[in-house]
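Asks: dropping a prediction and its sequence here:
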Amino acid sequence: MIAQSQGRLQNRRPLSIIDIGSNSIRLVIYEGIARSPTVLFNEKMLAGLGRGIVSTGKLDPEAVTRAIEEFRRFRALSDQAGAEELFVIATAAAREAVNGPDFIHRAEKILGTEIRVLSGREEAYYSALGVISGFHPADGIAGDLGGGSLELVDVAGEAIGDGITLPLGGLRLQDMSKNSPGVAARIVREELARARLLKAGQGRVFYAVGGTWRNLARLHMNMTGYPLNVMHHYEVGIESSASFLRQVARGDIDKMKGIEGISKNRRALLPYGAAVLLEIIAAMKPSNIVVSALGVREGFLFSLLSEEEQRLDPLITASEELAVLRARSVTHAHELVQWTGQSLAAFGVEETEEEARYRHAACLLADIGWRAHPEYRGTQSLNIIAHASFIGVDHPGRAFLALANFYRHEGLFTEAAASELTALATPRYVERARLLGGLLRVVYLLSASMPGVIPKLRWESRANGALALVIPASHAGLDGERPAGRLAQLAKLTGRRLELAVEGEQAIFAAK
């Protein structure tokens, strides 16, 4: 028997989802059903099943042959990974083609399971669930652009509003326009006139879902030199992106900066994705465009959770899981959450609900780099956190999480390795990250990174105007030069007079 690696959560049962789209077919094997799912294995093929469906009414025969062969591999990979369940969903091309039922029947025989062919309404529903699961909270219009169709649906918190499915997928537009992005734009404009729900999105976010839009955002990242190579929650400003989208929609992409970072198989559909996005912007007038890495597949996975699990905070659950896997003590991490909250209150620092969430997550992540060489713990932790597959956090929030951990290891006034992230975070987040890092630098030297002592530490206001960090008498041996030095750094950062004291004794250190 092969022992399971400790790098995986022990209570998870792997499952697989195969998503049969009009352009791509993807197998994703998940560690288990979870609020913030972790991918064990991910593979896709660009089959192009929906290519030519407008003129022939059938799935592309060569694509069918390739897909059927690939299903054998997908089934074998799912079994090899130990997946206990295999779910298969199919979307626009499979439900619309006259030879779709025959294709599905052949695929079911190979995969050994029933394939769920989603209706347009179901596809929109699961796409909306994917967006709801990935943002905290979602509020706007979700648009899922596939190869065969575009699903638009209103999302607000956990509520799913009006939705519509339109025949505006990238492959379909390419066929309908006879490879003319200009003609495609006119087709899109006419079809979007039926999407009255877009008017309700004015001034709200448009969530862009689907591979074509993700690659469009990737090109925008490459062209602008964006410092964080994370797709989920990437924000594209309306005015700043207008000329970019118009250039792509004209098909003028071969010499664009960063185009080499986009797969050649994906480039052909970029102009159609840009054309659709431009028309949506014109009809909806959103506040901005936010990219979602989660869509129908993740929405389907989210639907398998209990209502209680669906209500969990995805960022906090993912951070706690990482603490379980990598920290010396997850109990110590939870103690940090409580103590830092009390510390901010003692310093008179107020938090918004979002800032409290991010501080909570940062505390859970504060010790994930302890196995690295001491001189590299800060930069390693920064890179792990900044590029982790977190959901429920925007990019400035990611920068805060990474910077708090960086300052905790590297010092409060070190910038070199973190300059790109400090530029991405807001000035307020940088200030908060330094303060949190300073608090962590003090308390880690009093706890030896183990639980038990942190709940016994407290802040006391003194008559001389100082704020004292009081160590219980039972742990008096923990005082010394090192924590005193760290407190001096915190005093310098905050401009406060701080004291380190043992309960029942005079202050042993004062700093300002």
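Replies: Looks like it came in fine.

Asks: hey, let's count contacts and neighbours off CA atoms from now on
Replies: OK.

Asks: end-to-end on stretch 200-213?
Replies: Separation of the first and last residues of stretch 200-213 by CA to CA, to the nearest Å is 22 Å.

Asks: now residue 382: how far from residue 447?
Replies: Residue 382 is 23 Å from residue 447, by CA to CA.

Asks: which one of the two is surrounded by more residues?
Replies: Between residue 382 and residue 447, counted using other CA atoms under 10 Å, the more crowded position is residue 382 (27 against 16).

Asks: tell me which element the more buried one is part of?
Replies: If you go by DSSP states H and E, residue 382 is part of helix 377-386.

Asks: after that helix, which helix or strand is next? Please name it.
Replies: Per DSSP H and E, the first helix or strand lying C-terminal to helix 377-386 is helix 395-410.

Asks: A further structure is provided below for comparison with the first:
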Amino acid sequence: MLNLVSAGWESVKTQPVQQHRIIAAIDLGTNSLHMVVVKIDPTLPAFSIFTREKETVRLGDRDLVTGDLKPEVMDRAIATLKRFQAVAKTFNAETIIAVATSAVREAPNGKDFLHRIDSELGLSVDLISGQEEARRIYLGVLSGMEFNNQPHIIIDIGGGSTEIILGDSQEPRTLTSTKVGAVRLTGEFITTDPISNSELQYLQAYVRGMLERSVEDVLTNIQFGEFPRLVGTSGTIETLALIDAREKLAMMPSTLNGYQLSLQDLQGWVNRLAKMTNVERTAIPGMPEKRSEVILAGAIVLQEAMTLLGVDSVTLCGRALREGVIVDWMLTHGLIEDRLRYQSSIRQRSVLKQLSKYQINIEHSDRVAVFALSLFDQTQGILHNWGDDERQLLWAAAILHNCGHHISHSAHHKHSYYLIRNGELLGYTETEIEIIANLARYHRKSPPKKKHENFRNLLSKNHRQIVCQLSAILRLAVALDRRQIGAISQVKFKYYPDVQEVYLSIFPSHPDDDCSLEMWSLDYKKGVFEAEFGVRLVATLESVKVAVN
């Protein structure tokens, strides 16, 4: 049983006593598909693991010419996911959270693959960026290891990427993701068996060069007098720790969590693995099936990272992305509260960071967000049935809708889409970022259209409906602060279903202001709202006295 209080969390005190929750988390990695099924006790808060499942599918084994995921690999993945669903069902899991990382993210047909999973299995899989993957790995490690407020460096070597993170249980200071992974490197650089000296030297130099930027980002955020411990997670490091422990202890250890592998021993293993054929590596005691093919490349990544970081050992943590997905779900669903402020506000902090970066008028953006959320709340259950998740996306879009001005005033709504889409917002999935970017894109000018590539990028009809309806609300909110001076204090909504009419009562901030520009803008922009919701909108300016009453 893992107690999250020791990791800096506490149970939400305002929540009523809740029953145990059972959920499953799936990680569609470049090398393997993993699932963990857990029971959450919201009163502690804590979760215990029922089962772990793993299948080596090799999504990273893509078509060398097109970069597409191969049909036979996708078939294997879908068969594995179907099996995972059946296992989760036997434990009565109420939901399955699934995320996909670099292999699916980079494949041109990656989104088609996710569409297929959704249509065949009814399973929604979220794409996450490299930085978001690093953030959730941090959450997973933090949930399984006591940091004691001391800085730790976390390294996670996957099949397609390597994440290096610096954190201290309060917040990650650095989140990095580099496109070097065990499967990727093996496929691109190793053609001989055993590896030739020239390929080995080139591979080591390439990995060193690729990791330098990430390591530099980490080292610059370590303060004077701090000596962070290196923590390693996931398959490559687990395997290296396992074969090292088996050789030293002459037996299978009961747990590898906390096992320390020295740089000196690692270098010894790299030298030995480089001289072996794949068949010989397969025979090493403790070597998992199919891991032998990619273990050398993964070991080189760890060796070069440790050398660049200047550390002499790595400590294994058995928790990583999958557990981080569980913790993130618990946070977003109010089952735990971050006492140290970081996790629960990551979305807000990330959005506000972008706001500062692009020099957006924060007062105007905040007013637009207030109007947008007010209209959302007043029309909820009447014109739409979206919930808190969609409300959060609308807030982010309202805050960032004008960021495109950073590039140019002309067509700034299109620039806003680009900046948001490529801004690495943390705490959001790729799908959620796509929705936010589209909402901002359609705060003015043309409404959403199927011919627009950005609108077609949305994964499902449901996502497109979110954009159509909430962007219509955002348009009205922008109109209500047309002069960007706070001329309007509030807006009240009333719906008359028998005549399909919506009345908006607009209250000015000053009694002598007729708000003519805002009223004109509202009238100009209401057409999209009327078409989307099938209503007629009538806006009237009320007196300040009425607003007070």
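Replies: Arrived safely, thanks for sending. Everything numeric in this text was worked out from a predicted model, so none of it was measured.

Asks: which part of the second structure matches the helix holding residue 382 of the first structure?
Replies: Aligning helix 377-386 of the first structure against the second structure (TM-score structural alignment) gives no matching residues.

Asks: could you do stretch 150-158 of the first structure as well?
Replies: Under TM-score structural alignment, the match for stretch 150-158 of the first structure in the second structure covers residues 162-170.

Asks: for the matching stretch, the distance to its chain's centre please.
Replies: Chain-centre distance of stretch 162-170 of the second structure: 15 Å, with CA atoms, centre = their mean, to the nearest Å.

Asks: now stretch 527-536 of the second structure
Replies: 34 Å.

Asks: what span of the first structure lines up against that stretch?
Replies: Stretch 527-536 of the second structure covers no residues of the first structure once aligned (TM-score structural alignment).

Asks: got the buried residues for that stretch?
Replies: Residues of stretch 527-536 of the second structure classed as buried: 528, 529, 530, 532, 535, 536 (neighbour count, 16 or more other CA atoms under 10 Å).

Asks: tell me which stretches of the stretch 101-250 of the first structure form strands.
Replies: Along the stretch 101-250 of the first structure, counting by DSSP state E, counting those that start in this stretch, strands occupy 115-117, 139-145, 150-156, 159-166, 205-209, 235-236.

Asks: also the stretch 1-150 of the second structure?
Replies: All strands of the stretch 1-150 of the second structure, identified by DSSP E, counting those that start in this stretch, fall at 2-3, 9-11, 21-28, 32-41, 46-56, 95-100, 125-127.

Asks: for residue 291 of the second structure, which of these is the nearest?
Replies: Evaluated over these, closeness to residue 291 of the second structure peaks at strand 46-56, with 8.8 Å, by CA to CA.

Asks: so what does residue 209 of the first structure match up with in the second structure?
Replies: Residue pairing (TM-score structural alignment): residue 209 of the first structure is matched to residue 233 of the second structure.

Asks: check contacts around the closest residue to residue 64 of the first structure other than its chain neighbours.
Replies: Spatial nearest neighbour of residue 64 of the first structure, excluding adjacent residues (CA to CA, 6 or more residues apart in numbering): residue 49 at 6.4 Å. Applying CA atoms under 8 Å, 6 or more residues apart in numbering to residue 49 of the first structure gives the contacts 21, 22, 23, 24, 59, 60, 61, 63, 64, 93.

Asks: aligned to residue 111 of the second structure, what sits in the first structure?
Replies: Per TM-score structural alignment, residue 111 of the second structure is aligned with residue 101.

Asks: got the contact list for the closest residue to that match other than its chain neighbours?
Replies: Closest residue to residue 101 of the first structure apart from its sequence neighbours, by CA to CA, 6+ apart: residue 94 at 7.4 Å. Counting by CA under 8 Å, 6+ apart, residue 94 of the first structure touches 20, 21, 22, 59, 100, 101, 103, 104, 117.

Asks: one more time with 10 Å, if that's ok
Replies: Counting by CA atoms under 10 Å, 6 or more residues apart in numbering, residue 94 of the first structure touches 20-22, 49-50, 58-59, 100-104, 117-118, 148.

Asks: how much space is there between it and residue 173 of the first structure?
Replies: As defined by CA to CA, residue 94 of the first structure lies at a distance of 17 Å from residue 173 of the first structure.

Asks: what's the answer for residue 138 of the first structure, then?
Replies: Using CA to CA, one gets 29 Å for the distance from residue 138 of the first structure to residue 173 of the first structure.

Asks: check residue 99 of the first structure too.
Replies: With distances taken as CA to CA, residue 99 of the first structure is found 21 Å from residue 173 of the first structure.

Asks: and residue 149 of the first structure, by the same measure?
Replies: With CA to CA as the criterion, residue 149 of the first structure and residue 173 of the first structure are 9 Å apart.

Asks: so for those two, which residues contact both of them?
Replies: With CA under 10 Å, 6+ apart, residue 149 of the first structure and residue 173 have common neighbours residue 167.

Asks: who touches residue 293 of the first structure in this structure?
Replies: Neighbouring residues of residue 293 of the first structure by CA under 10 Å, 6+ apart: 130-131, 134, 207-211, 213-214, 230-234, 389, 391.

Asks: what do you get for residue 163 of the second structure?
Replies: Neighbour list for residue 163 of the second structure: 130-131, 133-135, 137-138, 154-157, 175-181, 211, 214, 233 [criterion: CA under 10 Å, 6+ apart].

Asks: residue 374 of the second structure versus the residue nearest to it when sequence neighbours are not counted, what's the distance?
Replies: Distances taken as CA to CA, 6+ apart put residue 177 closest to residue 163 of the second structure, at 4.4 Å, once the chain neighbours are dropped. Here the criterion is CA to CA. By it, residue 177 of the second structure lies 38 Å from residue 374 of the second structure.

Asks: who has more neighbours, the two?
Replies: Taking neighbours as other CA under 10 Å, residue 177 of the second structure and residue 374 compare with residue 177 leading, 22 against 18.
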